Structure formats: C-alpha cells, structure tokens
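J.: got a structure for you, letters missing:
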C-alpha cells in the first residue's frame, strides 16, 4: 500500500472515530434533553402570547377594510406577488449564470452581515423573500384602521415578534454563519451548541432562558460587588449594608439607597471603575444600601405595604439609630423609586419628617402612558401572571426576564441563542450581562398589587393608592427632590418620569436627563467622560419644550447630584465605621441575600 493510501486510511479512521464520539455525545445529550423537557412544569399559556381576541379583532378590521376598499387590498397583494416573482427570477438567473448581478444595496442589519447573503444565489433569495414577507406583514398591520390605539400598538408589537422569530438566521439550514462553522469544526460546534441548549434548559426547569454571560467568570463578592462594608441589619425582606468610609470625615446626614428588587443591587457596584457605591463613599458620605431577599414561596403574601414597613421604614429607622440622626437622604432606583414615592406620601400623612431629601433614578410614578410595556400590561397577560402566581406563590424571574428581553428580542434572545446553540460559542465574560441574568423572583401579592393598582389603574396619581390604612397620592411627595432619567430608556421613558415629577408637591425639584439608557445612563462614572446630561429648571413646560430649552452638559451627572446632595447633608463629622455594640456586623458585604439564585 502506498504512503498516500496509508494516509487516506488513517484520515478515514480518524474521521470515523470522531464521528462515533460525536454520535455518542448526541445520544447522551438527546437523553438529557428528553428528561428535562419531560420534567418541565406547565405554565399559564397566557404568558406566551396575547389573547386570540386581539388577532380576531385585527382580522375582522382587515376584512372590513378589504370589503370597503378592495383596490387597496389588491394593490398590496399584487405588489407582494410581483416582488416574490422577481426574487425567484433573480435567483434562477443567478443559479444559471453562477453570478449575482445588479445587487441592490442592503439595509444595515447585523443579522445579515455575512457576504453570502448577497453573493450566494440561495442565501440571497432566502434573505430577499424574508424581507418581502416582513414588509407585507408590516404593511397589512399598518393598514388596519378600525382598532383602538392600544390594540393597534399590541398588534404591531406581536406581529414584529413573529417577523423577528421567522428570520432565516434563526434556522440552521438558512444561516450561513452556522453552516460554515459546522463544516469548519466537523460538526463540533453543533454538539457544543446542543450542550449549551440542554444546560440552559436544565438550569431553568425546562424554560428557554438563553444564558447571556459566562457564569464561571464572575463571583459576587469576589471580582464584582467588592466595595468593603458590613451587613448591620437583617430581616426576612432585606439586609442592610453599611459601607466603610473612604474619607476621614463624612457629612452628618447619611444616605440610604433602595435598589429595585426586580434585580440585584450590585449593578451599582460591578467593579471599582464604575461603582456608584464606591464613588459615593469617596465623596465623604455614610452610605447604606438595601439588599433585598430573593423571593420564594414563603414570601408569597408579602405585599407593597410590607416592602414599605419592613424595608423602607425599618431601614430608615436603623440608619437613624446607627448614625444618631433624625433625618436621612433617600435614593430609590426604578421600582424602588416608585415605592420611595409611596413611602414619602405615607410619611407626609403621618407627619414623619425622617427623609430630608429624595433622589429618584429612572422612576415612574404616573403610569398613564405605558410605553413599550403596553403589550404586556393588558388584562390577558396580567390575568395570566396572576394565574401563574396562584400556582407558584411568586412571579418567577424568568417571566420578568423574558418580558424585558422581548422588548429587544433580536439582541437579547435570538442573537445570543444563535451564537450559543448554533455556533456553539461560550457566552462572553461580560459583567453587565452576568448581572442581567442574575434575576430575582417577586412575591406574588406584591407583584399583583403593583401591576393592578399602579401600572393598570394608575391609582397613585388619580384616586389614590390604598395601602397601610392610607390613601397615598403623588401630591404628598413634598421633600426636596432630584429625578435622574435617561434619554433612550425603554423601561422608564424620561417623558413619563417627567410627567410624574411635575405632579409631585415638592417646591424644590431638579430634573435631569442623562444620555443613554436605563442602566448605562445611571452607571455613568465621571472618569469615563462618556455620556452627557440635560438640565432645565423650568418644570412648568411640557416634556418636548423642556428638552428643547434644556442646557446640555458634557460628562456624568454624578458630580451635579453630589453638589445638590452636599447642600442637604449637614456638617462634617468623623467618619463612621460600620458595626458597633448595638449593631454588630452580621457578615461582610455584599451579604448573603444577594447570593440566592432565582432558580434555587
């Protein structure tokens, strides 16, 4: 046998051995996949899509329009047929000649960045026909007139989700990147992708939750959330962290910061370079931060009132006692800012002046406009959530995470799924994405009260939100306040935040719009000199006029806030070390509650 024949035989043997190994892996992974899907707990189908009534209304309105104006329907259909036939004809010509001629410029879409989408006749036809289909659906939805504004908004949103889901990039046979990777790695990328898929399903009880970051790259308290401090108080709902001073003297009035319990507080302490928590201590303040418990079935009956009493009021009293002061400066982020405003109304009605000033980060209080969440805040979805809460006792983190992700589905669902499951890539070691995936469950009663009473009924700015024997109202919020919002925030739109602040009873209001979004606009350290911010003292203007007349400032809003806070923080006193005989340290920061996983 010649040397070349020997090499061919050895190569064939190697390929055969690798093939056997891969087949064995596929068989093992298939068993795990079957097991995890067999054990998946059923959830309310209302969580997976809108009530069919929406599509029935749309179909009825569309057909009514077609009967009244058949020429318009025919025009749409003929345009669709013409484009489809032309796509096919161009593909046939390209297959015959082996060349693609007269290529039209492609709209910027990172899903179709591979050159094969333009140069290969097959992939070019698939892309063109997908875009033709997508345009046809969008035009059909846009042509539906006889629907109310909310239904029309929901129809647009869910039709866009269908368009995104049906992208050819989401399927192996029509994704050139995935096919090229599979050939290049002799199928190993698909094996790794299947491993990633099974692991994600196993980690989430069979629910499809795409892992966005490499979990093994981060340790809370190890390489993130490392600002030194001590847990000085704990109850069933929260741990209270007092951070070590970074200066020899501090302002007399301490700060207590309430982060959202939908996520974990360490978004404000990811790493030293962008840690708001570290920065605040370096400015000479005694800082306390609440770390909320990750809800489980034992928390099912905890409501908004419990968060105020056992969270806000208890934390404030503990801080006052530890620091030997009568007042604190309070900060609330997102839903925690909403609840801080409820707390301020309650304290006003009780005649309690424990809060000297309030700072709101991306905080909604007027839910009259529901923005991008409109599709999910109607009765069919909220009924589904309430039904699921009745079974679980909590609103599970995956429901919240999936809802948020669908607002940016190509970036937060399909893109990561393609890279992980088709390409077999390990998710990136990105701290922000790690935090994003480290979600928290919400107590069932609290979630329903928030969704029904605040988001849907908007009681806080209308008839009053009944809680703890009081009817809380936005006009009772009368302490000096600063509201920090973000220009491109899709969760708490700055215009909606502005409308709420306008209705607050405070005589001293400062409103700021930071560049960027819900997270990057807040976690915006001065050292990076990345995002600027807008200010305008005239709060009587409507939102558009406010922005038109606003002054733009380069750089972070943090120094502006600190200068505002300094005037409300009293004299300098010797720095306070955390933990004393009356409030001994229970454990070092970041504490124990933050380590609990939503899937535990």
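T.: That came through, no problem. Computed from a predicted model, the values in this text were never measured in an experiment.

J.: going by C-alpha atoms from here, please, whenever you check contacts or count neighbours.
T.: OK.

J.: helix, strand, or coil at the residue nearest in space to the middle of the chain?
T.: Taking C-alpha atoms, centre = their mean, the centroid of the chain lies closest to residue 404, which sits 4.6 Å from it. Here residue 404 is helix, with the state taken from DSSP: H, G, I helix; E, B strand; the rest coil.

J.: tell me how far it lies from residue 209.
T.: Distance from residue 404 to residue 209, counting by C-alpha to C-alpha, to the nearest Å: 12 Å.

J.: residue 156 now?
T.: 24 Å.

J.: neighbour count for the two, which is higher?
T.: Neighbour count, other C-alpha atoms under 10 Å: between residue 156 and residue 209, residue 209 has more, with 20 against 17.

J.: pretty sure the more buried one contacts residue 201?
T.: Yes. Residue 209 is in contact with residue 201 according to C-alpha atoms under 8 Å; the separation is 7.1 Å.

J.: tell me the secondary structure for residue 512?
T.: Once three-state DSSP is applied, residue 512 turns out strand.

J.: so what's it up against?
T.: Residues counted as contacts of residue 512 (C-alpha atoms under 8 Å, 6 or more residues apart in numbering) are 482, 483, 484, 485, 533, 534, 535, 536, 557.

J.: specify the local secondary structure of residue 257.
T.: strand.

J.: that one contacts residue 332, doesn't it?
T.: Yes. Using C-alpha under 8 Å, residue 257 is in contact with residue 332, at 6.1 Å.

J.: tell me which of the two has more neighbours.
T.: The residue with more neighbours, out of residue 257 and residue 332, is residue 257; 28 against 23, by other C-alpha under 10 Å.

J.: for the more buried one, give me its contacts.
T.: By C-alpha under 8 Å, 6+ apart, the contact list for residue 257 reads 287, 288, 289, 290, 330, 331, 332.

J.: below is an additional structure, to be compared with the one above:
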C-alpha cells in the first residue's frame, strides 16, 4: 500500500498580509494606523467614562477663558502687562520682542493656554494607560503646533516686519528655497552648503589607514603625532545609524584628532551602509563582526595590551553587550569601557518610546521585510518630530517665508549624511532592547547563554547630555544601577550630538562629574545632579585624564600602522571607502 502523497503547497497567506501591510506602510511613512487609532480610541473611551474629568476640563477651560478676557483689557492698554502663562523651557517661538505688543501677545497667550489645556486633557484620565496617554499627548501637541501663531505668516509679527521692510522679496527668496529643496529631494542631493564638508577633504581628515575590513565595517588606525604614546590603545565604536565622522569632524572639533594629540593610539570603526542585500544581518553580527572583530584586530596589532573601548550612542549599547559577553567568557582584554550618550536600560528611553509598541514594530518589520532595510527618511522624520518646533516649523518659517538659510556647519552636514538599518537587526534591536528591555532584565542571550552587565569588571566612564532627546541622561545614568564596578558619570551641557562634540575652548560648555566606586551605595540621578561638582569647559580633558590614570604601563614609542606579518597590512588611507557609500 502506497503512502498518500503530500498535498500541494497552498498560498502563503502570511506573505499576502505582509505585502499589504508593507504597501500601507509606504503610504503612512512607517507609522502604524492601528497604533495611532488604538491610542486615540483608548483615550476617548476612558474620557467618555469619566464625567468628573470632563467636568474638570470644562471648568478649567471656562476659567482660563475668563482669565484671558480680563487680561486682554490690560494687555491692550498696557505695554508691560504680565503674561498669564509663560512658554516652557526651550520654547523659543515667542522670544522676539515684537510678540510683547498687542495683539500679538494676546494670540501667543491664547495659544499657550490652549496647549496647556490639551495637555491637561490627557493627564489623570482614569484607566488610561501611560503609554497611550503619552502618545495622545504627543500627537495633540503636534496638531496644536501646526496652528501656533508663530507658524502663520499673517499672525507672526517678525514675518510681517520682514515682509514690509523687504517689500516682499523675502517671499520670493523663500519660494526659490522651496523649489531648490524640492529639486534636491527628488534628485537625492544633499542640502545646500553640505558640499563644503566632504569626508576626506574638509571633514574626517585626521591622518590614518584602514587596517582591517570585512563585510560590515572598516577599522581605521590613526597616525601618532607625539613622540611617545600611552601604551593602551583606544577603540571607538560609533553608532551605525549615522556615519562615524561625527567624532572626526573639522580639525578644530575632532575628538579623534584631539585624542591623538594627547598621546593616545586611536582606532575607529567605520560601518558599512547596508542595502537590501544585507536584510538578514543580525544584531549579534554587529557584536561579532563589528566589536569583536575590531578588538581582535587591535590585539593583533598591539599584542598583550589591554584596550580602552568607547561606544557612542547605539555603538555604546552593542559595546556593552560585547563587554558583558567577554566577562561571561573570561575575556579580560578591556582596560575600561566608556559610553557616550549610550543606553543600556530602555525603561526611560524618552519620547522615542512613543514610537515603540507591538503594533508599531510589526508594521515596521513588514515595511523592512519588503525593502530589506529601514530607510533614512523614517528615522530622520521620527527624530525631527521629537523637536518639531525647532526642527520643523521654525525651519519652514525661516527658509520658506523669511527667505533665510541657516549657515551650514560640519555637524549639520554630517547629520544629512544618513545611513540605512538592516531589516533583521533593526527588528531585533527594537524588540529585544526597546520593547522588552532584555539587557537589564536578565533575558538577553548571546550565543544561547544569558549575559549580565553586572559581570563587567573594568571601570566605566559614562557621559550623558542635558538636552538629549534620543538618549535622555537619566536613562544613560542607569548603567550605574546595573553595573558592579567603578562608574564615573559625566553630565554635560548640550544635546545628543553637540554635547559630545564639545571640544576644549567651545564657549558656554560646562559639565558635572563624580565617581561611584565599587561597593558604594547607588545614588539616584536627581540626587547625583544635586551634589556632583560642576566644572566649566569641555569634558574631554577629564576623560583623557581618566584614561591615562587607568593605563598601568605608561608612555611607550608609537606602534606601527597595521601588522602585515599578522595579516593586517595598511589598506586605504583614512577615512576609508565605507564612509563614501550612499
């Protein structure tokens, strides 16, 4: 008796679903309609079931409207009428003195009161979860921002003054700017002025050579500029979400060049810009073929030397994973670990968490499954929304209405030189770290075995920045909660990028620094900020002194570039070839 034949394969219904969702994602720019509608409906349903909250909001609206009407009489007749409400810290929309004159001050006050009321409408709604409350508050803020009087040419006094003074020529320049930007968007050209900051010419010019290359990264070793160098080298692992040369911008603000001038032997990872062929590159590939491959190359060039490993942003996260894995496996090559604006715990990851839930990640995964990668437009759009007043509306008014262009800087040009994210890696990163927070929950496995940050033994130097919207400093600080070694924490002025690119001599910089030694009790971030000593200037010298203080060998003659006898001959001159990949 013959066995029955297998039934013919049927249609892949899952693929049908993914294809349809991927097409939908192209229309919505990667924003899940289900995640958005779910938050709105949750808020609306719970608010509808809370008559007390609705009565509170109605009373608040009526009271504020009466206050504004009574204040309006004084504002129309007095030049120095005290405002009813002041903008929040960092809100610069109404700082122009023209906003103090009537009727513009009345419009600004009405808008700020409206914003405050809508914010109150999402707080304290019984039964509404924090995640949905925060998401609705964020979306409401974006909607109210659109109608801000500062964004409308006919209600913004600064625009009116410029237009009258220039007889409307600012509007002609603005239209020309808009046409130029549209042409650049269609052609894929960089923003105006970025061509003055070319990697290898004006930026990323610190001399060095590529000494190792694989399918994921190039390793650059920089040429020494001092007669003797610190024996233990520095390996820097940048984020692969952008190109490495934020740490090697112009010669005057290059962290790499400055470290070399202080007598450090510096190695830098330069990541490849992935495309559709790299769709199956995993998060662990960045650890194995990135961090560990770079460490192995440095060890081959400088055998029997411990290494100071430094990770920036996402590079610091993968470095922490690598360091914990090394500790688990008895690999003691690290002399220290430095984390620059890098998170290891994602429970307080800031407003980026507004974009992370099961529905949103599944939606992004379908879009990346179709393309093989996450496009730069989705990432840059999300980051701009976090600071829409500064990065969206104010720029639109300046460029297209006032007809002005902000002078291009090396940091701005770097910010426009964006990279993609492999589909598999980004899905694993969002799920394992952002959504499930496995690394600090004791559930992050490498090669089938769980790792723990508390196993990391080398001392840690962590830097957070005061105005960081990507890696909030309270989140960065939590490495002190999950580690069991000496932790020196620095809180510096500036944001996620400008706070790190903070060269000595940069005006207005300041920082706080304090060390918690092994065995000392944990100090929460608010208490830390209250007692940590403040210093003016850049944090770079403090870091260099910290690194030098750990080096137990001292100063030695500079090492050769590469190690040809160990299969690591010098290849391309810095900045290498991967940096030029579009």
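T.: On my side now, so go ahead. As the structure is a prediction and not an experimental result, all values here were calculated from the model.

J.: now the TM-score, please.
T.: The TM-score (TM-score structural alignment, normalised by the length of the second structure) is 0.84; 545 aligned residues with a C-alpha RMSD of 3.1 Å.

J.: ok, back up a step: can you lay out the contacts of residue 257 of the first structure as TSV showing distance to residue 445 of the first structure and secondary structure?
T.: Listed next are the contacts of residue 257 of the first structure as TSV, based on distance: C-alpha to C-alpha, whole Å; DSSP: H, G, I helix; E, B strand; the rest coil:
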residue	distance to residue 445 of the first structure	secondary structure
287	30	strand
288	27	strand
289	24	strand
290	21	strand
330	25	strand
331	24	strand
332	21	strand
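
J.: now a PyMOL select for only the buried ones of these.
T.: Restricted to buried positions by 16 or more other C-alpha atoms under 10 Å, the PyMOL selection for the contacts of residue 257 of the first structure reads:
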select buried, resi 287+288+289+290+330+331+332
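
J.: quick check, nearest of the contacts of residue 257 of the first structure to residue 561 of the first structure?
T.: Residue 561 of the first structure has its nearest neighbour among these in residue 331, at 11.3 Å by C-alpha to C-alpha.

J.: tell me the contacts of the counterpart of the closest one in the second structure?
T.: In the second structure, the residue paired with residue 331 of the first structure is residue 310, using TM-score structural alignment. Going by C-alpha under 8 Å, 6+ apart, residue 310 of the second structure touches 234, 235, 236, 237, 316, 319, 337, 338, 339, 340.

J.: tell me the secondary structure for the fifth one?
T.: Per three-state DSSP, the local secondary structure of residue 316 of the second structure is helix.

J.: now do the same contact list for it.
T.: Taking C-alpha under 8 Å, 6+ apart, one finds 237, 238, 239, 310, 338, 339, 340, 341, 342, 343 in contact with residue 316 of the second structure.

J.: I'd guess the fifth one is in a strand, am I close?
T.: Yes. Judged by three-state DSSP, residue 338 of the second structure forms part of a strand.

J.: for burial, what's the neighbour tally of it?
T.: Around residue 338 of the second structure there are 28 residues (other C-alpha under 10 Å).

J.: do the last one as well
T.: A count of nearby residues for residue 343 of the second structure, using other C-alpha under 10 Å, gives 31.

J.: per the alignment, it corresponds to what in the first structure?
T.: In the first structure, residue 343 of the second structure lines up with residue 364, judged by TM-score structural alignment.

J.: that match and residue 216 of the first structure: what is the separation?
T.: 35 Å.

J.: right, and residue 543 of the first structure touches residue 500 too?
T.: No. Checked against C-alpha under 8 Å, the pair residue 543 of the first structure and residue 500 is beyond contact range at 11.2 Å.

J.: between these two, tell me which one has more neighbours.
T.: In this view residue 543 of the first structure and residue 500 are compared by other C-alpha under 10 Å, and residue 500 has more residues nearby, 20 against 16.

J.: buried ones in stretch 550-568 of the second structure?
T.: Across stretch 550-568 of the second structure, burial judged by 16+ other C-alpha under 10 Å covers 551, 555, 558, 559, 561, 562, 563, 568.

J.: what's the ChimeraX syntax to select whichever of the contacts of residue 512 of the first structure are buried?
T.: A single ChimeraX command is used to select the members of these judged buried by 16+ other C-alpha under 10 Å:
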select :482,483,484,485,533,534,535,536,557
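
J.: now, the contacts of residue 512 of the first structure that are in strands?
T.: 482, 483, 484, 485, 533, 534, 535 (DSSP state E).

J.: now do the same for the fourth one: its match in the second structure.
T.: Structural alignment places residue 485 of the first structure opposite residue 464 in the second structure (criterion: TM-score structural alignment).

J.: still on that earlier bit, of the contacts of residue 316 of the second structure, closest to residue 40 of the second structure?
T.: residue 343 (29.7 Å).

J.: who's in contact with the closest one?
T.: Neighbouring residues of residue 343 of the second structure by C-alpha under 8 Å, 6+ apart: 313, 314, 316, 317, 349, 471, 475, 476, 479.

J.: which of these are conserved in the first structure?
T.: Among the contacts of residue 343 of the second structure, the contacts conserved in the first structure (both residues aligned by TM-score structural alignment, their matches' C-alpha atoms under 8 Å) are 313, 314, 316, 317, 471, 475, 476, 479.

J.: from what I can see the last one touches residue 344, true?
T.: Yes. Using C-alpha under 8 Å, residue 479 of the second structure is in contact with residue 344, at 6.5 Å.

J.: excluding residues flanking it in the chain, which one is nearest residue 127 of the first structure?
T.: Excluding its sequence neighbours, the residue lying closest to residue 127 of the first structure (C-alpha to C-alpha, 6 or more residues apart in numbering) is residue 117, at 6.6 Å.
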